[in-house]
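Asks: pasting the structure only:
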């Protein structure tokens, strides 16, 4: 949930580059229910606030980045530029990433970060909210949709390049990632090489896995997107997610696509935005 300071920062119209303008994106820190500060940016997209229609008439995309990303990374800003053609966009840095507080729990308590961002989007007047997540963020949007059915919930879900199950080590990139997360030397590399502060404690308890979360998402519209050349998670992961949805999810296996934001070309992001906007219109 966001607190009063978020509203005050929003009214100051602070752009990501630090300048101010009446039409600029809004930048603020949100606070999660466990007290973690989350660096967040709201891009109005095509919405014009001093005329009709109101923000309630426009969709908002809440983007959940992948592990070691943050709100200022060029690949995250590129996603924003494409989605902003179809609605407003909220981006944020997960805990332990960029300027946000706390330490990364690699997909566990990050659900609280996403809930704060969705709550902020609704507090700005949007009644149609979609979550779009990549890699770690893809697993977070699935778990968030399963666990939040309140004002911090979502009306459509897009999960891109997400794992289906925890502790997967079947590819070289995932073995390297496990070293980064579980070893003291790896966490130092994460902090100084990737601007990502990783929590040293193991999960206790182990959180609900993405494949366990998927059946709980219905009837919220769900799109699972995955590249057939993903070097982190092979195509059995998206197929497991789609199967767990029991016909509720739509699955796009993208030929030649690699992993997450870097591999999601603008035409694919455009298709995702169009699919999401259509589902939100149907639900609204």
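Replies: Great, that's in hand. Since the structure is predicted, the reported quantities are computational estimates derived from the model, not experimental observations.
Asks: all contacts plus neighbour counts: C-alpha atoms, from now on.
Replies: Fine.
Asks: where along the chain do the helices fall?
Replies: Counting by DSSP state H, one finds helices in the chain at the ranges 4-11, 74-83, 110-123, 136-147, 172-182, 184-194, 210-213, 236-244, 260-263, 266-283.
Asks: elements contacting the first one?
Replies: It refers to helix 4-11. Using 3 or more CA pairs under 8 Å, 6 or more residues apart in numbering; DSSP states H and E as the contact criterion, the secondary-structure elements in contact with helix 4-11 are strand 26-31.
Asks: Equivalent analysis for the longest one, please.
Replies: Helices and strands touching helix 266-283, as assessed by 3+ CA pairs under 8 Å, 6+ apart, comprise helix 74-83, strand 128-134, strand 156-160.
Asks: In CSV, list those along with mean neighbour count and distance to residue 99.
Replies: Written out in CSV, the entries for the helices and strands packed on helix 266-283 read as follows (neighbours: other CA atoms under 10 Å; distance: least, CA to CA, whole Å):
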stretch, mean neighbour count, distance to residue 99
helix 74-83, 19, 15
strand 128-134, 27, 19
strand 156-160, 27, 24
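Asks: Between these, which one is closest to residue 180.
Replies: Taking CA to CA as the measure, those were each checked against residue 180, and strand 128-134 came out nearest at 19.0 Å.
Asks: How about the contacts made by residue 102?
Replies: Residues counted as contacts of residue 102 (CA atoms under 8 Å, 6 or more residues apart in numbering) are 36, 37, 95, 96, 197.
Asks: number of nearby residues for the fourth one?
Replies: I take that to be residue 96. As a burial measure, residue 96 scores 26 neighbours (other CA atoms under 10 Å).
Asks: Pasting the second one now:
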């Protein structure tokens, strides 16, 4: 008995119907999951791996896992954080263990300890850098947003850099540049926004991908003005970059405090493209990924009222009026590199674009901290001096 004896033309309609049903089900499930992640994603924990740490002099030895083998500068925090913290450099030797040099250390990391190891480097507060800071709240119409205020080392209240974390992220992801910003003489405010971890939940807890969250940044600018600051720079990571640019839209003018520049690290500039990319990255074949992306967009709009045009920063590029420092990597698998390149090409008069080869999403600093910080510090000084020249 062969296949033809079992499969006859009368079976064809049923087979086509089952295939069609499976196709529709795959699109529906993918879209429902994707929409939920886009609307609500937040995490109590900063991404990283818990590993048993070894030591040989000024080198730490780590098991060979993806995080320890990455090209990034890493942070190491013992399970008991009061025992210390270390920043370790790039891989020097691979074998049964991954060997990395200790660049900075607070306390002494002991062999045999279990520690959090991550390219986000810090998972706590500015205390991990022995920084002088205070816990503050930014008052908004929907509740108090927690923030860290790091005063200027000079004591002046002139420029403040407002750090805005990304989708599903936390304030600590910005701590990697705390020391760099201190060297510029700027104060710092690490903020969060509605429906993110640790912040007030509003309505159904839906995020708006930079749209309404921008109002919380306006409140942060209001807070800074109330503290006596004269000017600000906005620094945003991933979705935080979209929030920073959304805060500059004409409907919000005049701003509570003048914004002299914007720093963007791996910014999400056009969300429809990001959605399609993530659907494809999730392993869906192209013929399913495209309709899933379109369905996610429709579901998000229906559930939250999201206006994707409002947060399309590439379309908004002609109206930008402040200098922009932009970091992105062609290796970013979360936010397409072409978006940053398109922004730089659209506004070469404003955008200083730094391509960072080999960096993962919002890990541009980790590949070459010295180069990243040199560009950041030069940008901060330039926009500040530009204001002084105008006075």
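Replies: The structure has been received and is ready for your questions. Everything numeric in this text was worked out from a predicted model, so none of it was measured.
Asks: tell me which of the contacts of residue 102 of structure 1 is nearest to residue 225 of structure 1?
Replies: Top of the list for closeness to residue 225 of structure 1, among these and by CA to CA, is residue 95 at 24.5 Å.
Asks: so what corresponds to that closest one in structure 2?
Replies: Residue 95 of structure 1 maps onto residue 194 in structure 2 when the alignment is built from TM-score structural alignment.
Asks: residues near the nearest residue to that match once chain neighbours are set aside, how many?
Replies: Nearest non-adjacent residue to residue 194 of structure 2, counting by CA to CA, 6 or more residues apart in numbering: residue 200, 5.5 Å away. A count of nearby residues for residue 200 of structure 2, using other CA under 10 Å, gives 17.
Asks: how much space between residue 200 of structure 2 and residue 288 of structure 2?
Replies: 36 Å (CA to CA, to the nearest Å).
Asks: Tell me the first helix or strand C-terminal of the longest strand seen in structure 2.
Replies: Longest strand in structure 2 by number of residues, with DSSP state E as the criterion: strand 98-107. Scanning forward in sequence from strand 98-107 of structure 2, with DSSP states H and E defining helices and strands, the next element found is strand 114-118.
Asks: returning to that earlier point: switch the contacts of residue 102 of structure 1 over to TSV; also include distance to residue 239 of structure 1.
Replies: Compiled in TSV, the contacts of residue 102 of structure 1 are given as follows (distance: CA to CA, whole Å):
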residue	distance to residue 239 of structure 1
36	34
37	35
95	29
96	30
197	32
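Asks: Highest neighbour count among these?
Replies: Highest count within the contacts of residue 102 of structure 1 by other CA under 10 Å belongs to residue 95, 28 neighbours.
Asks: Provide the aligned range in structure 1 for stretch 103-119 of structure 2.
Replies: Counting by TM-score structural alignment, stretch 103-119 of structure 2 falls onto no part of structure 1.
Asks: what sits against the spatially most central residue of structure 1?
Replies: The C-alpha lying nearest the average C-alpha coordinate of structure 1 belongs to residue 64 (CA atoms, centre = their mean; 1.3 Å). With contact taken as CA under 8 Å, 6+ apart, residue 64 of structure 1 is in contact with 91, 92, 94, 114, 131, 132, 133, 134, 137, 138, 140, 141.
Asks: how does it look with 6 Å?
Replies: Applying CA atoms under 6 Å, 6 or more residues apart in numbering, we find residue 64 of structure 1 in contact with 133, 137.
Asks: Over in structure 2, tell me which residue corresponds to it.
Replies: Taking TM-score structural alignment for the superposition, residue 64 of structure 1 sits opposite residue 164 in structure 2.
Asks: Okay, its match and residue 137 of structure 2: tell me how far apart.
Replies: Spatial separation of residue 164 of structure 2 from residue 137 of structure 2 under the definition CA to CA is 15 Å.
Asks: for residue 311 of structure 2, same thing?
Replies: When distances are taken as CA to CA, residue 311 of structure 2 and residue 137 of structure 2 turn out to be 26 Å apart.
Asks: So which of these two has more stuff around it?
Replies: In this view residue 311 of structure 2 and residue 137 are compared by other CA under 10 Å, and residue 311 has more residues nearby, 25 against 17.
Asks: Could you measure from the more buried one over to residue 205 of structure 2?
Replies: Using CA to CA, one gets 18 Å for the distance from residue 311 of structure 2 to residue 205 of structure 2.
Asks: What of residue 324 of structure 2?
Replies: 31 Å.
Asks: got it, and residue 98 of structure 2?
Replies: Using CA to CA, one obtains 41 Å as the distance from residue 98 of structure 2 to residue 205 of structure 2.
Asks: which one of those two has more residues nearby?
Replies: A direct count of neighbours by other CA under 10 Å for residue 98 of structure 2 and residue 205 places residue 98 higher, at 20 against 15.
Asks: Surely the more buried one and residue 62 touch.
Replies: Yes: Residue 98 of structure 2 is in contact with residue 62 according to CA atoms under 6 Å; the separation is 5.0 Å.
Asks: still on that earlier bit, in strands only, show me the contacts of residue 102 of structure 1.
Replies: For the contacts of residue 102 of structure 1, membership in strands holds for residue 37, with DSSP E as the criterion.
Asks: so which of the contacts of residue 102 of structure 1 comes closest to residue 161 of structure 1?
Replies: Distances from these to residue 161 of structure 1 were compared by CA to CA; the smallest belongs to residue 95, at 20.2 Å.
Asks: got a list of what that closest one touches?
Replies: Contact analysis of residue 95 of structure 1 by CA under 6 Å, 6+ apart lists 101, 102, 103, 104.
Asks: Save those as TSV, and put in distance to residue 187 of structure 1 too.
Replies: Formatted as TSV, the entries for the contacts of residue 95 of structure 1 read as follows, by distance: CA to CA, whole Å:
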residue	distance to residue 187 of structure 1
101	16
102	14
103	11
104	10
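Asks: Out of the residues you listed, flag the one nearest to residue 202 of structure 1.
Replies: Taking those together and measuring to residue 202 of structure 1 by CA to CA, the closest member is residue 104, at 11.5 Å.
Asks: Could you tell me how far stretch 106-113 of structure 1 lies from the centre of the chain?
Replies: For stretch 106-113 of structure 1, the separation from the chain centroid amounts to 10 Å (computed by CA atoms, centre = their mean, to the nearest Å).
Asks: what number of residues lie near the alignment partner in structure 1 of residue 332 of structure 2?
Replies: The pairwise alignment with structure 1 assigns residue 332 of structure 2 to residue 230, based on TM-score structural alignment. For residue 230 of structure 1, the neighbour count with other CA under 10 Å is 18.
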